[in-house]
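In: Provided below for reference: sequence and predicted model.
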Amino acid sequence: MPRPPMFQRATVTRVIEETADTRTFVLAPHSGPFTYQAGQFCTFRVELAGEELLRSYSMSSAPETDSELAVTVKRVKDGKVSNWMIDNLAKGDEIEMTTPHGVFCLRDDTDAPLLGFCGGSGITPVISLAKSALTGTNRKVRLLCADRDRPSAIFYDALAQLAERFPGRLEVVRHLDSEHGIPTAATIQEFVGNDAGADCYICGPTPFMDLVESAWPGPGKLFVERFGAVPAGPAAPETAEDKEVEGTVTIILGRKKISVPRRANETFLESARRGGLTPPFSCESGTCATCMAKLVDGEATMRVNEALTDDEVEDGYILTCQGLPKSANVTVRYE
């Protein structure tokens, strides 16, 4: 039975300076080595000025090639956690983190080429996927890495070395804005070429990902990893936001159970908070599984789901930050 990822402590064994504003943290979980898949991420919990903050960062390591677990963090303007980690976290320090999770992973039922579209730090999960695919399969891998300039390009040398190890199977195309301007739809389509049937993995700033998605010719399968805000679909009319509708939402969290009247367009997470509960959550964008719960009565839908597998959804699990009641009376239980 799937469980929400639980927090545990890990020790920082090394800190690697990738660029001026990017660090890789090599971690030793106190519970022992994690089992994970390339492309997954961990959620970190830190307390700053009395405020508990949760942030998710992708692993740049791959289980097939790396004996140590590593996550790579880029400094974000006004980013409380990324700035704190880069400025303060050192060898020997401890930090709280979850076990790895996420569905931005390789398919094991295909030999299709893998195309990676990486904007800036979006290379982090994609280099993990590339190492896994090159080592564990016979698939060809082609990466388009878009960066502001050469000094800001993460894993520049690591990818060049990886290409040398796998000649004919790994191609890395560097698009530097300082030399070529920002990528366009023509840039994307030219890179795709004859590989429109490939599995396409996209990660990076939202405008970059939107560009790739809109320019992708298909019919290959798209995989998108978003850690920023994800559009939640059409907004409800302002007059209906707080309108109560027929039915009741019941939330069970540990020994606590609350029931509140349904409100139009209110997620289960919002209903839980309105009822006085403090359930677990992190991204609130449907990309992590921290807020997952099980639907035990009634029907529900999700605006966005980039964290739960099809099997988990079939078993009744939902992301409460994106889950909406579909029937009048609904009950969900955090496990």
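Out: Looks like it came in fine.

In: okay, CA-based contacts and neighbour counts for the rest of this
Out: Noted.

In: For burial, what's the neighbour tally of residue 157?
Out: 11 (other Cα atoms under 10 Å).

In: Buried residues of the helix or strand it falls within, list them for me.
Out: According to DSSP states H and E, residue 157 maps onto helix 156-165. For helix 156-165, a neighbour-count test (16 or more other Cα atoms under 10 Å) marks 156, 159, 162-163 as buried.

In: who's in contact with the closest residue to residue 54 other than its chain neighbours?
Out: Using Cα to Cα, 6 or more residues apart in numbering and skipping residues adjacent in sequence, the residue nearest residue 54 is residue 45, 4.7 Å away. Contact analysis of residue 45 by Cα atoms under 8 Å, 6 or more residues apart in numbering lists 7, 52-55, 95-97.

In: Comparison target below:
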Amino acid sequence: MTTSLVAASGHWTDDEALECVSILPETPNVITVCFQSPSGRPFDFKAGQFLTLELPVPGGPLYRTYTISSSPSRPMSLTLTMKAQSDSIGTRWMMDNLKPGMTLRALGPGGRFTAADHPAEKYLLISAGSGITPMMSMVTDFYDRGRTCDIVFVNCARKPSEIIFRERLEHMASRIEGLDLRWVVAERDKYKPWTGYQGQFNQLMLGLMAPDYLEREVFCCGPEGFMTAVREALAGLGFDMEHYHQESFQAPGTPGPELVEAPLPEDDLPEEDVQAEILFDISGVSASCPETDTVLAAARGAGVAIPSGCTFGVCGTCKVKKLEGEVHMVHNGGITEEEIEEGYILACCSNPRGKVTVEL
């Protein structure tokens, strides 16, 4: 199907199929698919929104939702960037079968994960893996305006070679004032030096990357576990969660229903008006405190000495063994998963829940 050079009146709507015009490989198992409307109509959406594609897989149509990675400032085409997971059906079908010239039905666009609905002087964008796609759309939109901005852009990936859009983002950052890129990787690429952050994104990194994070509008996108960790880290630092937004949507199972944005999950965080009780087993001392107090603060208030250093969950000096009960712990690398499984906690960043007994 050939796209008309003269756009029809009005914008594209989902009563018209999308035509695939090109497919660009990004990183291993990641592609960007570029679509145009066969009628030539331009696209109208907000940066950060998503589309739901109807995929003609064997056994019947499959509906899969993808964030738009292109910007509304470039309306003559629309791109979707997708990563095939090990259990992927829809994305794998697209990688194996979709070719330029083919058309797909789509629903949308939809979603409220967009800076357009939350204007601010400063933004903090935090993403992991393919969660970078809505951030790419928003940053490109800011870039195309040609004005200075104040954006700290954090992206986490397994390796430097798996950072999606890295070259394009670095080019934009070199051409516009106020776009500050921060990459975090779990491991290095072989034979290539890495001078950025390495490890798991945490509160300490956040403080170094964006010291004024409390003043920023935060957008987060990535795997559910990653977004939960970011929410807990921000909440633990006293961030006003009214200014936190994450991409969360559910795709319709059949054609027709309106795209629905899922509500932000309610995290089970410590509450100031809920009391906890800590028993220090060896000392024979017990203490009552709000859930928002740390085990370390409660111990000091009760006269029980716990060695401590950074008080930020990094050094591991305050590591103690929990014998009973539950705590809410947001650490910054000072304890291993094996130690946590054995019952150890960091007293400086653990909040007691209900009755807790520690070996002191």
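Out: Looks like it came in fine. Everything numeric in this text was worked out from a predicted model, so none of it was measured.

In: Tabulate the buried residues of helix 156-165 of the first structure (TSV), appending distance to residue 77 of the first structure.
Out: Output for those, formatted as TSV (distance: Cα to Cα, whole Å):
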residue	distance to residue 77 of the first structure
156	23
159	26
162	31
163	32
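
In: hang on, the earlier thing: so what does the helix holding residue 157 of the first structure touch, helix or strand wise?
Out: strand 170-176 (3 or more Cα pairs under 8 Å, 6 or more residues apart in numbering; DSSP states H and E).

In: Contacts for the strand it packs on, please.
Out: Contacts for strand 170-176 of the first structure (Cα under 8 Å, 6+ apart): 134, 140-150, 159-160, 162-163, 182-183.

In: so of the residues you listed, which ones are in helices?
Out: 134, 159-160, 162-163 (DSSP state H).

In: show me the contacts for residue 262 of the second structure.
Out: 248-250.

In: same deal with residue 100 of the first structure?
Out: 5, 34-37, 40-43.

In: Any quick PyMOL command for the buried ones out of the residues you listed?
Out: Those of those that count as buried under 16+ other Cα under 10 Å are selected in PyMOL with:
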select buried, resi 5+36+37+40+41+42+43
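
In: With distance to residue 169 of the first structure and secondary structure as extra columns, can I get the contacts of residue 100 of the first structure in CSV?
Out: Below are the contacts of residue 100 of the first structure laid out as CSV (distance: Cα to Cα, whole Å; DSSP: H, G, I helix; E, B strand; the rest coil):
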residue, distance to residue 169 of the first structure, secondary structure
5, 35, coil
34, 29, coil
35, 27, coil
36, 24, coil
37, 21, coil
40, 23, coil
41, 26, strand
42, 29, strand
43, 32, strand
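
In: Return the closest of the contacts of residue 100 of the first structure with respect to residue 280 of the first structure.
Out: residue 5 (10.1 Å; Cα to Cα).

In: how near is the residue most central in space within the second structure to residue 328 of the second structure?
Out: Geometric centre of the second structure, nearest residue: residue 221, 2.5 Å, by Cα atoms, centre = their mean. Distance from residue 221 of the second structure to residue 328 of the second structure, counting by Cα to Cα, to the nearest Å: 23 Å.

In: just residue 107 of the second structure next, same as before
Out: 40 Å.

In: For those two, indicate the residue with more neighbours.
Out: residue 107 (24 against 18).

In: got a list of what that one touches?
Out: 14, 51-54, 255, 259.

In: Which residue ranges of the stretch 101-250 of the first structure form helices?
Out: Ranges of helices in the stretch 101-250 of the first structure, per DSSP state H, counting those that start in this stretch, are 123-136, 156-165, 177-180, 185-192, 206-215.

In: got the contact list for the second one?
Out: For helix 156-165 of the first structure, the external contacting residues (Cα under 8 Å, 6+ apart) are 127, 169-172.

In: Give me the buried subset of these.
Out: Looks like those have 127, 170-172 buried, using 16+ other Cα under 10 Å.

In: In CSV, list those residues along with distance to residue 219 of the first structure.
Out: Formatted as CSV, these follow (distance: Cα to Cα, whole Å):
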residue, distance to residue 219 of the first structure
127, 23
170, 22
171, 21
172, 22
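
In: May I ask which two of the residues you listed are separated the most?
Out: 127 and 171 (12.2 Å).
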